[in-house]
Each structure stands twice: as C-alpha cells, then as structure tokens.
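Peer 1: Just to be clear, the model below is a prediction. Sequence and coordinates:
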Amino acid sequence: MASKIQTYIRSMDVISETTGAIAAWMFFTTGIIVFFEVFMRYVLNSPTIWVDEMSRIFQVWAAYLAIGYVLKHKAHIIIDVTFRDPHTFNRRLVDSFAMVVIILFCLITVKYGLDIWWKSTKAGHTTDSYLAVPKTFVQSAIWVGFGVMALQALAEIFKIWTWDPDDLPKQTLVH
C-alpha cells in the first residue's frame, strides 16, 4: 500500500511540474505574441485579428494549469501564526483540513465546469470573435486545472501524514 501511495505522490508531482512548465511557456508565448501585435500595429500599421483572442486563451489555460504547480510548491498565500512547526500533530491536522477544503472546492468547480463544458460542446458554442474558437476548448481549462489541483491536494495530504517534514523539499516548508 505504501508503494502505491508513493507512486501516486510522485506521479502527481510530475503532472503538476509538467502543467506548471506548460503554463510558464504559455505565459511566455503570450508575451511574445502581444509584443508581435504591438510591433504589427504601431510599427507596420497592420494589426492582426488573432493575437487578442489567442493571448486570452493562452492566459486562461496557463492560469488554470499553474494551480496544481502552485499548490505543490506551497507558493500560494499561507498564514501560519499558530502552527509553525511542521512536526506537530496539530500542524498536520490543520494542513490536512486545508487540503480537504481545497479538494471540496475543486470538486465542486470541476462538476460545474464539466456541466458548462458539456452544454457548450453539445450546442457547438463558439467565441464571439472572427476566429470563432469553440468555447469547449476554452471552458475545458477550468475542470482540467481544478482536477489537477484536487489530485495534487490529495497527494499533499499523503505527504503530510507519510513523509517526514525534514525529508520534504525546503520550499514546501517555507511560509
């Protein structure tokens, strides 16, 4: 059982690292294509029709793909006035409770995100732009991102109870 949990933890860590890297490259690409649009618009006086929508889509996907990575690295806002020592039972309990709340929020978001995504898919909705990108492509970022975050939160609960805090990477203990 312990090896299956360790395999799950390592798999989720790899998935979160991968989605984080993809998100970083998407943010980088957004910067490049926006720079391209500025050059085209103000230097060549020939604006594009695709940059605005593509940069928005990339930003949406990047933001949702990054949330599992942020959770893995504890890079979100954490207030730990009371429970600073990661070795205490109370700290583990509070951290586990926080992860359960995150999982519940993520599951609700995934459920409603999937409902909206499915309705848009069935109806064939597209964005209100010249490109008319299917909304299912944009809306799927919500349930994919929050699904990864929920699975990463579960891995974090396993880490809290099965790993020695001294064995965890230091960035996961910095608050």
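Peer 2: Thanks, I have it.

Peer 1: rest of the way, CA atoms for contacts and neighbours
Peer 2: Noted.

Peer 1: check contacts around the residue positioned nearest the centre of the chain.
Peer 2: A centroid search over the chain (Cα atoms, centre = their mean) returns I67, at 2.4 Å, as the residue closest to the centre. By Cα atoms under 8 Å, 6 or more residues apart in numbering, I67 lies in contact with 20, 145-146, 148-149.

Peer 1: next one: V174
Peer 2: Applying Cα under 8 Å, 6+ apart, one finds that V174 lies in contact with K74.

Peer 1: Which secondary structure state is assigned to it?
Peer 2: coil (DSSP: H, G, I helix; E, B strand; the rest coil).

Peer 1: Any buried residues in the biggest helix by length in the chain, and which?
Peer 2: The residue-count maximum for a helix in the chain (DSSP state H) belongs to helix 2-38. With burial defined by 16 or more other Cα atoms under 10 Å, the residues of helix 2-38 counted as buried are 6, 8-9, 12-13, 15-24, 26-27, 29-30, 33, 37-38.

Peer 1: got it, and stretch 80-91?
Peer 2: 83, 91.

Peer 1: what residues are up against F27?
Peer 2: 58-59, 62.

Peer 1: what do you get for K159?
Peer 2: Here K159 is in contact with I9 (criterion: Cα under 8 Å, 6+ apart).

Peer 1: Could you report the neighbour count for S46?
Peer 2: Counted with other Cα atoms under 10 Å, residues neighbouring S46 total 12.

Peer 1: Below is an additional structure, to be compared with the one above:
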Amino acid sequence: MHALKNGLDAVLKWASVVLFALLVVIVVWQVFTRQVIESPATWTEEAARYTFVWLGFFAAALVFSERGHIAVDFLVRQFPEAVQRVIAVLVQLAIIAFAAITLVYGGWRASQGAWNQNLTALSGTVGQMYLVMPITGVLIIIYALYHVVAQLTRSESAVEDVEPDVI
C-alpha cells in the first residue's frame, strides 16, 4: 500500500506542477492580450477558472496524503497514545464517509447533471470539469485507508508532531 501511496503522490505532484504552470501561462496570456494587444482572448478566463479548480482539488488531495491539513488536536494530545490512535482511526473513517458521500457520490451526480451543459468559451462540458470531484474523492479515500492501516500497524504517529512557527 505504501508503493500505491508513493505513486499517487508522484502523479499528484506532477499534475499540480503542470496545472500551476498552465494556470500561470493562461493568466499571463490573458493579461497580455488585454493590456498589450487590447483584444482580450475570450477563452482565458474560463480556462483559468477550471484549471484553478482542478489544481485546488488535486493539491488538497496531496496535502491530505502528507497529513498537512489543519487539525485541532489540543484535546487529543491529552489522552494516552492508545486513545489517540482510536481517535485518529475514527477521524479517518469520518473523512472516508465525507469523501464518499460528498465528493464521490455528490461530485458524480453534479457531473452527470451538468454533462450536457456546454462551456461558453471552451470545447467540453461543465460535467467534464466536475469530474475532478469524484476523482479527488477516490484519492482521499485511498489516502484515508492508508492512514487507517498506518494507525493500526503503528507505522505513523497518532498525532502529528509539529514545530511551532518562528517568526
């Protein structure tokens, strides 16, 4: 399972880098055509918006993989390690439920509901853009299962050790 996680991490890192670079190019072209040529490209706003959405979802899944998401664990740290692990597993199960219901099921329904709705300035449909939701939901479920297994096998800490930021 560790190899699967590392492979998904690598794919998401590269996808995020490529999407970010594409977003920069699109926005620079948008500004150039508007300010220099004085004839703005009509497709750039929509392309930038959808690129940003896909980038945001993929980057969120990657952050989830690295356990970099926000966690308020002050109370959990007060418990013994065994209780911390139980809570960590319960949190991952709640995340699996959320990802399955909201991202996979809800995202799939949203995608199918908008599948025939054409984009205004690009070829393709709004439903195709919404496919990022179920894709990300499946990725988060895989990562959450990885973290559940890691808690049960004690291969990662129940509570992330973080150093306070020094300003």
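Peer 2: Received it, and whenever you're ready, just let me know what you need. What you see is a predicted model, and the numbers here were worked out from it, not measured in a lab.

Peer 1: circling back: what does the residue nearest to the centre of the first structure align to in the second structure?
Peer 2: Correspondence of I67 of the first structure to the second structure, assessed by TM-score structural alignment: A60.

Peer 1: gap between that match and G124 of the second structure?
Peer 2: 24 Å (Cα to Cα, to the nearest Å).

Peer 1: Kindly report the same for L145 of the second structure.
Peer 2: 33 Å.

Peer 1: what's the answer for G56 of the second structure, then?
Peer 2: To G124 of the second structure, G56 of the second structure is 20 Å away according to Cα to Cα.

Peer 1: now do F52 of the second structure
Peer 2: 17 Å.

Peer 1: how about the aligned residue in the first structure for Q35 of the second structure, secondary structure?
Peer 2: Residue correspondence to the first structure (TM-score structural alignment): Q35 of the second structure is matched to Y42. Judged by three-state DSSP, the three-state class of Y42 of the first structure is helix.

Peer 1: and if you look at F146 of the first structure?
Peer 2: Once three-state DSSP is applied, F146 of the first structure turns out helix.

Peer 1: Verify the contact between it and I102 for me.
Peer 2: No - contact criterion Cα atoms under 8 Å: F146 of the first structure and I102 do not qualify, at 9.6 Å.

Peer 1: So the two - more neighbours on which side?
Peer 2: Under the criterion of other Cα under 10 Å, the comparison of F146 of the first structure against I102 puts F146 first, with 26 against 18.

Peer 1: Could you measure from the alignment partner in the second structure of that one over to T102 of the second structure?
Peer 2: F146 of the first structure maps onto G137 in the second structure when the alignment is built from TM-score structural alignment. From G137 of the second structure across to T102 of the second structure, the span is 8 Å (Cα to Cα).

Peer 1: Please apply the same query to I96 of the second structure.
Peer 2: With Cα to Cα as the criterion, I96 of the second structure and T102 of the second structure are 10 Å apart.

Peer 1: ok, the two, which is more surrounded?
Peer 2: Between I96 of the second structure and T102, counting by other Cα under 10 Å, I96 is the more crowded of the two (21 against 16).

Peer 1: Help me confirm that that one comes into contact with I141.
Peer 2: Yes - at 5.2 Å, I96 of the second structure and I141 qualify as touching, with contact defined as Cα under 8 Å.

Peer 1: And what about K122 of the first structure, helix, strand or coil?
Peer 2: Per three-state DSSP, K122 of the first structure ends up helix.

Peer 1: swap in S39 of the second structure?
Peer 2: Classified using three-state DSSP, S39 of the second structure is coil.

Peer 1: Now for it: which residues touch it?
Peer 2: Per Cα under 8 Å, 6+ apart, neighbours of S39 of the second structure: T33.

Peer 1: redo that, cut-off 10 Å
Peer 2: Shown in contact with S39 of the second structure (Cα atoms under 10 Å, 6 or more residues apart in numbering): 30, 32-33.

Peer 1: T18 of the first structure too?
Peer 2: By Cα under 10 Å, 6+ apart, the neighbours of T18 of the first structure are 12, 24, 65-66, 68-69.

Peer 1: What helix or strand is V89 of the second structure located in?
Peer 2: helix 81-98 (DSSP states H and E).

Peer 1: which part of the first structure lines up with that helix?
Peer 2: The aligned range for helix 81-98 of the second structure is 88-105, by TM-score structural alignment.

Peer 1: Name the residues that touch that stretch?
Peer 2: Contacts of stretch 88-105 of the first structure (Cα under 10 Å, 6+ apart): 71, 80, 82-86, 106-111, 146-147, 149-161, 165.
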